[in-house]
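[1] Let me see the structure of the following:
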Amino acid sequence: MSTDYEYSFFRIAKEDVTASTAQKYKQLRLHALSVAPTSFSSTYEIESAFADTEWINRLTATGKETFICAATPTQNNDPSDSQSSLASTWIGQLTLRGPQSPSDFALPPESGQKSPTGEELWQMLSLFTLPEHCGRGLGKKLCQEALNYLASYKVSPREVLVRLMVKPENHATVSLYRGLGFAEVGKCTLAEALVANGDGHLLPGDVSGEKYSARSGLIMVLGIRRG
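    Modelled structure (predicted):
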C-alpha cells in the first residue's frame, strides 16, 4: 500500500530553534547531500563532520532564513498506525540570504545584472525536495512560502528584489522558477554563485580556471511589491 501524506510549509523561527530542531535539519541536509550531491556546492563529507553547535548556528545566524516542507502520513493509510508512525518528517528545504547590501549583491557588468535601485535585496538558494516526494509541486509551494514571508514580514521598503542562480541544464527547476515569475537577467560564474550563496569559503585559491570562471549559470530575479 502506497503512503499518502499531508504537507506543511513553514519558516524556522530563530527564537524557537532547539537541539531537536537542529537535529531534524541536520538529518534532512545530510540526506539531501547524499542523494543529490550535484545539487549543492558543499558536500556530505564536509557537513557530516560539523559539530551539533554548527547546526544550531546555521539556523540562528543573522542574515539567513530557513524554510521547511514537512510530510505527515495520513491516518487513512492504515487504521492500526500508531501516533509515532504518523509523526512528521522534514522532506524539503529552502534558504534565503538577506537583506544584503548593494555592494554584496553587486556583480560585474559582464554578468548582465543591473545595479539595484533601492530595493531590499535577497538571495534564494538550496531549494531541495527528497526524491521520493518529487512530482507533487512541493518545490513551488516551498518557494511561495518564502516569497510570502518576504512580502509580509515588514512594510518597508516597498520594493523587494529576489535573486537566484541556477544551472541552465536543470530544466525542471528553471521552469519552476519561471512559473513563479522569475526572469532571466544574465549569467554568472560558479565562483560568483558560491559567493552569492554564502559559500565563498569553499573556493580554491585560484579561480581562473574554466570551472570557476565560465559564465554559464543563469541569473534569475523576481520583484516583489509590499502592500
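
[2] Every contact and neighbour count from this point should use C-alpha atoms.
    OK.

[3] Figure out how far the strand ranked longest in the chain is from the centre of its chain.
    With DSSP state E applied, the strand covering the greatest number of residues in the chain is identified as strand 89-100. Strand 89-100 has its C-alpha centroid displaced from the chain centroid by 4 Å (CA atoms, centre = their mean, to the nearest Å).

[4] next one: stretch 98-109
    On the basis of CA atoms, centre = their mean, stretch 98-109 is displaced by 18 Å from the centre of the chain it belongs to.

[5] cool, and stretch 186-195?
    Using CA atoms, centre = their mean, we find the averaged C-alpha position of stretch 186-195 to lie 16 Å away from the chain's own average C-alpha position.

[6] before we go on, could you also do this sequence so I can check it against the first one:
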Amino acid sequence: MAAPRLDTDEVILVPKMFSPPTLEQEVVNRYKHLRLHGLKVDPQSFSATYEDESKFDDDVWLSRIHNPVGKTFAAVTDSNTQSEASTTETLVKTNGANDALQRLLRKEWVGIVTLLGPGVFSRPNEGVATGLNQPSEVFIQNNQYQIPTTTSELGDLSGAHLVYLVVGMFVSPSGRRRGHGQRLMEATIAAATEEVRALEGSKVSITVQVESGNLRAQRLYERVGFKVVDEAVVIENRQGAKSSVVCLELEIDLSA
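    This next block holds a predicted model:
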C-alpha cells in the first residue's frame, strides 16, 4: 500500500522557456541526472541505453526539454540534502525565478515522464488514417517510433480523434511507493485532455509501451485507467535491437 501523499510531493510541468535564462542549465542538469540514473538502475524499462545517452552533450538534453511536441513533467519532493538545498535556494533567490521554476529547483526530482503528441488517428468525414488499425500505430511504423509533427502542421483538428504517446517514465527507487508514478500519469492525462479540448477534438487516446514482464509498470498504468490492447508489439531501437512490448491505451471521449 502506498504511503499517504505529502504536501511536499507534487508534479510540475518543466518549462521550455526560462526566466531568467541563467537557470536553464540547472534544469538541464536535473533532468539529465535523473534520466541517466533511470537508464543505469532500471535499464529494462527503456529502449535507450545508459552507454549511449551518457555521451550526449547538453545541447541534446536541452533539445528534449525544448521539444515542441513534447511536455516533460517532473515529480518533486522536499530534498533531504540540506547542503544541496541551500545552494539551490541561493541560486533561485539570486535569479528571481517564477514560482513553478522555484519549486522545480528547490526540491529533489524523483520522477520524470514525457508526453508526445498529438498525432491524428481519424478526422470527421475522412475516417481513420490509411493503414492504421488502432491509435497506438500513429506513433509506431515499421517497428520503430515515429516523431509527431507540431499541431500547426496538422491543420484543422476540430472533431478529430487525437493520440498521445507516453515515453521516458521513471521514478527513482528512493521515491517509489509514495504515489509519484500515479501523479505523473494523472498529470499527463490531464494535459492531453486539456489540449484536445482546446483544439476542439472529439476524442483523445493516450498510449504507452511497456517491456514484456515489467508487471510493476503495467499495474501502474492499469491503475489510472489504461487497458492492454496488444501484448506482442515489436519495437526496434536505433541500434537495430528488437524487443517485445505490451501496448496499453487510455481513451477519453470528449464529444459526450
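
[7] once aligned to the second structure, how far is the longest strand of the first structure on average?
    When the second structure is superposed, strand 89-100 of the first structure averages 1.0 Å from its matched positions, counting by mean CA distance after the TM-score superposition for the first structure.

[8] name the helices or strands packed onto that strand?
    With contacts defined as 3 or more CA pairs under 8 Å, 6 or more residues apart in numbering; DSSP states H and E, the packing partners of strand 89-100 of the first structure are helix 19-35, strand 64-73, strand 120-129, helix 138-152.

[9] mind putting the ones you listed in JSON lines, mean neighbour count and distance to L176 of the first structure included?
    Written out in JSON lines, the entries for those read as follows (neighbours: other CA atoms under 10 Å; distance: least, CA to CA, whole Å):
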{"stretch": "helix 19-35", "mean neighbour count": "17", "distance to L176 of the first structure": "19"}
{"stretch": "strand 64-73", "mean neighbour count": "20", "distance to L176 of the first structure": "17"}
{"stretch": "strand 120-129", "mean neighbour count": "21", "distance to L176 of the first structure": "11"}
{"stretch": "helix 138-152", "mean neighbour count": "18", "distance to L176 of the first structure": "6"}
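
[10] Please produce JSON lines containing these, extended by distance to G186 of the first structure.
    JSON lines is the format used below for those (distance: least, CA to CA, whole Å):
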{"stretch": "helix 19-35", "distance to G186 of the first structure": "28"}
{"stretch": "strand 64-73", "distance to G186 of the first structure": "24"}
{"stretch": "strand 120-129", "distance to G186 of the first structure": "15"}
{"stretch": "helix 138-152", "distance to G186 of the first structure": "21"}
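
[11] out of those, which comes closest to E192 of the first structure?
    When these are compared for distance to E192 of the first structure using CA to CA, the nearest one is strand 120-129, at 12.3 Å.

[12] That closest one aligns to what range in the second structure?
    On the second structure, the counterpart of strand 120-129 of the first structure by TM-score structural alignment is residues 162-171.

[13] what's in contact with the matching stretch?
    Applying CA atoms under 8 Å, 6 or more residues apart in numbering, the contact partners of stretch 162-171 of the second structure are 35, 38, 46, 110-122, 135-136, 138-139, 180-181, 188, 192, 196, 201, 203-209.

[14] ok, now with 7 Å
    Residues outside stretch 162-171 of the second structure that contact it (CA atoms under 7 Å, 6 or more residues apart in numbering) are 38, 110-121, 135, 181, 201, 203-208.

[15] Stretch 147-163 of the first structure too?
    Counting by CA under 7 Å, 6+ apart, the neighbours of stretch 147-163 of the first structure from elsewhere in the structure are 119-124, 220-227.
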